[in-house]
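Participant: Below are the sequence and a predicted model; questions follow.
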Amino acid sequence: MVILTGDDLTLDKVRQVIFEKEQVDVSPASWERVEESRNTVDSIVQNGEIVYGINTGFGKLSDVKIKDQDVKELQKNLILSHASGVGEPFPETIAKTICLLRANALLKGYSGVRPVIIERLLQFINLGIVPVIPQQGSLGASGDLAPLSHLALTIIGEGEVFYKGERVPTCKAYQREELEPIQLEAKEGLALINGTQAMTAIGAIAYLEAEKLAYQSEIIASLTIEALQGIIDAFYESIHRVRGYVEQMEVAKRIRQYLSDSHLTTRQGEKRVQDAYSIRCIPQVHGASWQTLNYVKEKLEIEMNAATDNPLIFTEEDKVISGGNFHGQPIAFAMDFLKIGMSELANISERRTERLVNPQLNDFPPFLSPDPGLQSGLMILQYSAASLVSENKTLAHPASVDSIPSSANQEDHVSMGTTAARHAYEIIQNVRTCLAIECICALQALEYRGVDKMASMTKQFYEEARKIVPKISRDRIFSKDIERMNGWLKKIPLFFLKGD
């Protein structure tokens, strides 16, 4: 059971809820904050005060006073009009994470919603009701308005959800679970959609996948080092210690652990004096990518526990203040940084793949073919990796440097953080495929080099991987091998990859 407090949600807890299906609940102290915040909203409505988001219009229409009897309709209209997302829906993992992060943010007690709103989000998570949320349509500044509006639709019984393997109208899932739609009251519509939870949820799932890939890149690179009889001296501890980057030292240490008892690695001068950079500089390049991952993790965990609503209700100070915490610039930068860091793991992986298949760079049969000429072997796998690497270069263009004014120029600077996060997620899928290709090529090269001479840890990985992609004895449809390897890498337990 994961207990939400609004203050201490971590990426590891996200992993437990989303991938390990842990149930969620709320700490009693958090409920108290929520109720106090709601009491403030009720008091404002009863006293006839004019406060943005409670009894006014929105954005450029914030100067329009709403009649008391129309406040509930105002909130519903807000959701209906802002549910303007387009494109394919988010994967269920991301949509479920949006629910989790929105519930956690509301539990901080600065948004003024009733507990029933948060309880519904928890029911979604625990019952497996996942809102259908289109991926495109957010500028990432007034909060993720369009995506979060599609989440809010399901709370009021509108829209669609994924439920028990089907995409169904929300009302159908409600009937099966004996739930009733919730009528939104003052402030609640705005509180549901004004926040950065869409971009942050994409970022959280992207990070969790990226972290696993970063570990996988090291053991797959270790297979390649053995296949190419790489020089182990380049991973000598003192080399990395004198530069001083912790992440670089940790990568080198894990490579040394993976290859500690290998009979395939060489010493400098035995076969060559130095390896190419894609082998020799693995700690420096992969370590730099780990630096970006650490930065991204820090920013995501801050944002996951942040109050990003507007206006914010400060109960103890008896103030309701409009600000700009919904602006996604910190996450936009982090996601653009993630894009670059992960793209480089694919870049260097593709270069290692080239060294495995190019007969001018190794002593294997051309393209690792079982019968060169008659059979092309793994020639085109490198093409596919090169194509993905090139695509990543386009996706890695920073979204955060763009801004398009909206809401009649009231919202005149936006972050494009959700676009950055979406592109980061796409890049990570491409990175996994590039690593799958390198892995397939390294496995085949090791058939020629001598599996019996492999290190204990890499041989264990080899044997498990061979259950997924068998030895290549003749040409076949390699896209199926890539797909199977890709799927296996996505599911493989994280603990196996840390060199523990």
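Facilitator: Thanks, I have it.
Participant: Please make it C-alpha for all contacts and neighbour counts, starting now.
Facilitator: Noted.
Participant: can you give me the helices for the stretch 201-350 of the chain?
Facilitator: Counting by DSSP state H, counting those that start in this stretch, the stretch 201-350 of the chain has helices at residues 237-241, 246-258, 277-280, 282-304, 329-357.
Participant: Let me have those helices in CSV, extended by distance to R102 and mean neighbour count.
Facilitator: Shown next, in CSV, are these (distance: least, C-alpha to C-alpha, whole Å; neighbours: other C-alpha atoms under 10 Å):
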stretch, distance to R102, mean neighbour count
helix 237-241, 42, 15
helix 246-258, 33, 21
helix 277-280, 42, 18
helix 282-304, 9, 20
helix 329-357, 16, 25
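Participant: Roughly how far does the residue nearest to G128 when sequence neighbours are not counted sit from T93?
Facilitator: Nearest residue to G128, sequence neighbours excluded (C-alpha to C-alpha, 6 or more residues apart in numbering): Y163, at 6.4 Å. Distance of Y163 to T93, given as C-alpha to C-alpha, to the nearest Å: 13 Å.
Participant: try this one next to it:
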Amino acid sequence: MNAPGASPGVPPDAPPDAAAIGAAPVVLHGRGLTAAEVVAVARHHRPAVLGADAREAMARSAALVDGFVVGETPVYGVTTGFGSLAATVIPAERTAELQLALVRSHATGMGDPVEPEVVRALLLLRARSLALAYSGVRPEIVDLQLALLAHGITPVVREHGSLGASGDLAPLSHCALALVGEGEVWGPDGAVVPTAIALDHAGLAPVALRAKEGLALINGTDGILGMLCLALHDLDALTRLADVTAAMTVEGLLGTDRAFAADLQALRPQVGQARSARNLQRLLAGSAIVASHRYGDGRVQDAYSLRCTPQVHGAALDTVAHARTIAERELDAAIDNPMILPDGRVESCGNFHGAPVAFVCDFLAIATSELAAISERRTDRMLDVARSHGLPPFLSPDAGVNSGMMIAHYTQAAMAMENQRLAVPASTQSLPTSAMQEDHVSNGWAAARKLRRSVDNLRRVLAVELVCAAAALDLR
């Protein structure tokens, strides 16, 4: 455990965006939250509040749970133990103790701290699911979650501890621990302090958990979904950047834009491919370099890494679009178990299983890997004097004395290869837990973590191509 004020190993995120902080708050109704709003709250510190309709519905749902506590029929997670201990009946006078014990026992994460923006996304998304009022949680719980976000108080969550079913248990438990005034948090200044101190400085009081509330706070896939939302936001920018760097490389290598013609793309009606090709044509329009060798060039066609850019970039765009569809559905979903239905029924279900988001995180890692791979291949062509059509070795006018971009390419290649390893699916891996009660898991947290690293690598891979392409154009 870190001493108060000590760094836990992860630097604070970028300073809060003043414009976002001053923007109208995101209002949680349970449904209707967008991925862009998740990013605004998680990364830029836009405030969020609980909607009046959600507040009323949550109060009604919590009242139903109060009735279950004194009823005669055992209700899973309310008057019973958890997982393989579900047959153990808990007396009414110990139901609150049960919830606190659950949170404490499940806050067992290990490893490096998770980035604050991921934890902020996790907090927001758990609040969103609770706001749907299928969890039997009082609105005061969500109020405190959103107050932590508003005051820049971020629970310290560790890297390891989620199997992606029953949700992100250990990460969410560390967040729940903060609500009861225990554990550690990052304060607004980025220092790690005991939660009780941070709450006191912010004028906030911890909550005393009631029946069902501990379980509802930790039974969700919100960490996986939060990382997916952040990755989708970043990939929107990086897929556009990839077209820019590719166009610059085509120009720098004296390539042609004829392969990107609209009539050729229409022969294969892939949406992403057509979009990337249009973008490349737009970027290369008016290029004096491209025009200078449009006729009389002895080369019949460009290498695949140039000519097939729309096909690869377009496939990545289509993958991002599919992942966004899954994320949007999940942003409207009630994620918990059991569900407290408005008619008073309590039903066990499997909505905590992270398979839908785990699969698309793995799918995106494949797309991200291929964007990096083709970028690295384009970069290599600019550095190889035998294939660069007149550019100096490694883009160095003083080759020999100066190695130019040689080792920058090594760094790029190392990251591209790491992305190839990160493209191996995590969601195909599963081990049974909880005495075989939880005998299949999604491993979605691992899928989302490796996607996050893959996106970060792609950003750097494209940066190397960008610098090399700019140098190549300067040398033309």
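Facilitator: It's in. Predicted model, so just to flag it, every value in this text is computed and none were measured.
Participant: so what number do they get for TM-score?
Facilitator: Once superposed, the chains reach a TM-score of 0.92 (TM-score structural alignment, normalised by the length of the second structure), with 448 aligned residues with a C-alpha RMSD of 1.2 Å.
Participant: circling back: compare Y163 and T93 of the first structure (neighbour count), which wins?
Facilitator: Y163 (20 against 16; other C-alpha atoms under 10 Å).
Participant: OK, contacts around that one?
Facilitator: By C-alpha atoms under 8 Å, 6 or more residues apart in numbering, the residues touching Y163 of the first structure are G128, I129, V130, A173.
Participant: Restricted to helices, list these.
Facilitator: Among the contacts of Y163 of the first structure, the members falling in helices (DSSP state H) are A173.
Participant: circling back: and the residue nearest to G128 of the first structure, what pairs with it in the second structure?
Facilitator: Correspondence of Y163 of the first structure to the second structure, assessed by TM-score structural alignment: G187.
Participant: Over to C441 of the first structure?
Facilitator: In the second structure, the residue matched to C441 of the first structure (TM-score structural alignment) is C468.
Participant: part of a strand, is R167 of the first structure?
Facilitator: Yes: under the criterion used here (DSSP: H, G, I helix; E, B strand; the rest coil), R167 of the first structure sits inside a strand.
Participant: What's the local residue count around it?
Facilitator: Applying other C-alpha under 10 Å, we find 14 residues neighbouring R167 of the first structure.
Participant: Go ahead and confirm it touches E160.
Facilitator: Yes: R167 of the first structure lies in contact with E160 (C-alpha atoms under 8 Å); the separation is 6.8 Å.
Participant: Overlap in contacts, those two.
Facilitator: Taking C-alpha under 8 Å, 6+ apart as the criterion, R167 of the first structure and E160 both touch V132.
Participant: lining up the contacts of Y163 of the first structure with the second structure, which overlap?
Facilitator: Here is what carries over to the second structure from the contacts of Y163 of the first structure, by both residues aligned by TM-score structural alignment, their matches' C-alpha atoms under 8 Å: G128, I129, V130, A173.
Participant: And the spatially closest residue to the second one that is not a sequence neighbour, how close does it get to T170 of the first structure?
Facilitator: This points to I129 of the first structure. Distances taken as C-alpha to C-alpha, 6+ apart place Y163 nearest to I129 of the first structure, at 5.2 Å, with adjacent residues excluded. Distance of Y163 of the first structure to T170 of the first structure, computed by C-alpha to C-alpha: 9 Å.
Participant: Contacts only, for D336 of the first structure.
Facilitator: Taking C-alpha under 8 Å, 6+ apart, we find D336 of the first structure in contact with A396, H397, P398, A399, S400, A420, A421, A424.
Participant: All the strands of the second structure, residue numbers only.
Facilitator: Applying DSSP state E to the second structure gives strands spanning 26-28, 48-50, 110-113, 154-155, 158-160, 184-186, 192-194, 339-340, 346-347.
Participant: That concludes my questions; thank you for your assistance.
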